[in-house]
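> just to be clear, the model below is a prediction. Sequence and coordinates:
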Amino acid sequence: MNVISTRQLGKSYGKIAALHDLNLEVRPGEVYGLLGPNGAGKTTTLRLLIDVIRPTRGSITLFGSKMSPRLRGRIGYLPGDLVLYDRLTGADYLRFCGAVRAHPDLSEAFRLAKRLDLDLDRPAGELSKGNRQKLGIVQAFGHRPELVILDEPASGLDPLAQREFHSYVREYADGGGTVLFSSHVLSEVEQVADRVGILLAGSLVVEDTVMSLKANAMRELTFTFGEEVPAASFGDIPGVQAAVQVSGTEVRCRATGAVGELVRTAARFPLLNVTSHEPDLEDIFVHYTEEHGDDD
């Protein structure tokens, strides 16, 4: 049974469609990263899932059921526009959240706060943006929920805090928890996500594992030969999108998928060196953005 499942989920604001027919499945113990530019529908999706806003069409099930007060206690949530009670200390804020959730055991919250180097004795109004974000993360995980939904969780975190947070997320998922998070920080998604979905203009345009996305993405290979080799020799190889003569002895190829045939062809000539630019999620994200003509 999937932890999250949506069917033909859509949300419109008057004549403006924010989300189109979203079919999303998130599995138990999975970290799922939702990528997209501003206005793509990421925050709308997360708010629909936790029932802050209601869909115009389609359906949502969490743990195989529709949202209910009973399910809320099994979910942790970090909004993108986190609002805190400035006069409450971090510890008091966590106690307040525990009371609202009827979950007074704050041991996990205090452990995570220590890992993130968060001072819980200071009022929230005195905290920096990064420390306010840490407090939001702690409250989302602090009651040991089965599912945590995070909107731009790394926003404002320094590199050390980001690294500790990523480690905690992986430990949480390895222990059976499930995480769905949105992000503009592509390196973050690449580090912690098991699967990635890219939203553009309210539509899910691609969904796959990070490994598969990178394996099927456009990559660039440069071959250096001991003598002049015509670029046309590489033009008809499956997967090769372009072959350009850089100099008399150097050929640059852009290719997708397996490159075995390309390398075998290059090996027929006096090959001296091969360099490869491996795609990262940023390359993939830009590729799909350009391919789908997203202007947001």
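Looks like it arrived, so ask away.

> going by C-alpha atoms from here, please, whenever you check contacts or count neighbours.
Fine.

> ok, now how distant is the residue nearest to residue 139 when sequence neighbours are not counted from residue 142?
Closest residue in space to residue 139, ignoring its immediate chain neighbours: residue 94 at 6.2 Å, by CA to CA, 6 or more residues apart in numbering. Noted for residue 94: a distance of 8 Å to residue 142, by CA to CA, to the nearest Å.

> now for the two: what residues contact both?
106, 109 (CA atoms under 8 Å, 6 or more residues apart in numbering).

> which element follows the strand or helix carrying the residue nearest to residue 139 toward the C-terminus?
With elements taken from DSSP states H and E, the one containing residue 94 is helix 90-100. Following helix 90-100 in sequence order, the next helix or strand is helix 107-115 (DSSP H and E).

> try this one side by side with the last:
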Amino acid sequence: MTAPAVRTDALTKHYGRLPALEDLTIEVPPGEVFGFLGPNGAGKSTAIRLLLGLASPTSGRAWLFDVPAADVAVAHRRVAYVPADVALWPRLTGQEILHLLARTGPGIDTAYRDELLARFDVDLSKRADAYSTGNRQKIALVAAFATRAPLLILDEPTSGLDPLMEQQFRRTVDEARDRGQTVFLSSHQLAEVEAVCDRVGILRAGRLSEVATVPDLRRLHRSEVTLTYTGPAPRLDAVPGVDGVESLGEGRLRFALTGPPGPALHALADVDTVAVSIREPSLEEIFLDYYGRDSVSEVAR
């Protein structure tokens, strides 16, 4: 039987009296893209530090391919890691950094690395201290995805990328899956996780709330619609997918929309609409709606 790429058993980390992670138990099989989703401060980065052996758990254990995470020298032979805040050697050029990382990591596919460099549009001639946040992120992503490491651990990997580069990132994750690599992706962006992951672990206030497939995750996806109209107000209370209809006065109302927009559009067809705006809520707002106000107060502590 093939060992899980990532496995934890009641993994817990306290900083003094502050619980950062509580009883995390997950199992990620080889070849899966697993999303680790939660608001900022939910404990995602703490969990990754424990998986990488960069911190010691208060209790519980973690394994990477059945190697204890604490055995860093052995476990890291099969891992490539991209942190949320990439720090590079400031006096080295991008070319020198990639050369160094290729010699110290678990092997490199040089042809694929060159393809990624073109795709992410990286100038390797500059020194790292001249790179923007986004370019430092690109160097780290190219170095990780070009390796032959069976496990890629990515912590908020697109935080410095523009939308075009985010699309390239998603394409590259798909290619890693096709090669049989496991991707453990930590993110607070619902759309990013929804686009690339097979399953998602939802973390809030340091605790794993549930593990869901991406189709199951879509129940969290909702938009806030603001409508300006003239004449009679639309009747939306019984429309599937519409919730929380709120009058804003003077011919304006707001409502939440989940699922397909067809029923709502049909209900608005006969309304004299002046303007419509649609806003994607933050993950914190989604959690507030789905889990209730207690979840947000827990995250704030």
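The structure has been received and is ready for your questions. Bear in mind the structure is a predicted one, so any value in this text is a computation, not a measurement.

> count of residues packed around residue 205 of structure 2?
24 (other CA atoms under 10 Å).

> now which residue in structure 1 aligns to it?
Alignment note (TM-score structural alignment): residue 205 of structure 2 maps to residue 201 of structure 1.

> is it true that the residue nearest to residue 139 of structure 1 touches residue 107?
No. Between residue 94 of structure 1 and residue 107 there is no contact under CA atoms under 8 Å: 10.6 Å.

> more neighbours, the two?
Counted by other CA under 10 Å, residue 94 of structure 1 and residue 107 do not tie: residue 94 has more neighbours, with 24 against 12.

> so who does the more buried one touch?
By CA under 8 Å, 6+ apart, the neighbours of residue 94 of structure 1 are 106, 109, 139.

> and the buried ones among these, selectable in PyMOL?
Applying 16 or more other CA atoms under 10 Å to these, the buried members can be selected in PyMOL as follows:
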select buried, resi 106+109+139
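
> which one of the contacts of residue 94 of structure 1 is nearest to residue 185 of structure 1?
Relative to residue 185 of structure 1, the closest of these is residue 139; by CA to CA it sits at 21.8 Å.

> sec struct for the closest one, please.
The three-state label given to residue 139 of structure 1 by DSSP: H, G, I helix; E, B strand; the rest coil is helix.

> so how far is residue 106 of structure 2 from the aligned residue in structure 2 for it?
Alignment note: residue 139 of structure 1 maps to residue 143 in structure 2; criterion TM-score structural alignment. Residue 143 of structure 2 sits 11 Å away from residue 106 of structure 2, going by CA to CA.

> ditto for residue 65 of structure 2
Residue 65 of structure 2 is 15 Å from residue 106 of structure 2, by CA to CA.

> higher neighbour count, those two?
residue 65 (20 against 17).

> what residues are up against that one?
Counted by CA under 8 Å, 6+ apart, residue 65 of structure 2 has contacts 3-7, 75.

> what's the closest of those residues to residue 173 of structure 2?
Nearest to residue 173 of structure 2, judged by CA to CA, of these is residue 5 at 16.3 Å.

> show me the contacts for the aligned partner of that closest one in structure 1.
Here residue 5 of structure 2 is matched to residue 3 in structure 1, going by TM-score structural alignment. With contact taken as CA under 8 Å, 6+ apart, residue 3 of structure 1 is in contact with 25-28, 61-64, 147, 178.

> which ones among the residues you listed are found in helices?
Judged by DSSP state H, helices contain none of the contacts of residue 3 of structure 1.

> need those in a markdown table (columns: distance to residue 17 of structure 1).
Putting these into a markdown table (distance: CA to CA, whole Å) gives the following:
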| residue | distance to residue 17 of structure 1 |
| --- | --- |
| 25 | 21 |
| 26 | 23 |
| 27 | 27 |
| 28 | 30 |
| 61 | 22 |
| 62 | 24 |
| 63 | 27 |
| 64 | 27 |
| 147 | 27 |
| 178 | 28 |
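
> just the buried ones among those residues, please.
For those, buried by 16+ other CA under 10 Å: 26-28, 61-63, 147, 178.

> ok, the residues you listed vs residue 191 of structure 1, which is closest?
Using CA to CA, those come closest to residue 191 of structure 1 at residue 178, 15.9 Å.

> which SS state does residue 42 of structure 2 fall under?
Once three-state DSSP is applied, residue 42 of structure 2 turns out coil.

> and it, what's its match in structure 1?
Match for residue 42 of structure 2 (TM-score structural alignment): residue 40.

> same question for residue 123 of structure 2.
Aligning on TM-score structural alignment places residue 123 of structure 2 opposite residue 119 in structure 1.

> element containing the residue nearest the centre of structure 1, please.
With distances taken as CA atoms, centre = their mean, residue 33 lies nearest the centre of structure 1, 2.4 Å away. Using DSSP H and E, residue 33 of structure 1 maps to strand 31-35.

> downstream neighbour of that strand in the secondary structure list?
Immediately after strand 31-35 of structure 1, counting by DSSP H and E, sits helix 42-49.

> shared with structure 1, which of the contacts of residue 65 of structure 2?
Counting by both residues aligned by TM-score structural alignment, their matches' CA atoms under 8 Å, structure 1 reproduces these contacts from the contacts of residue 65 of structure 2: 3-6.
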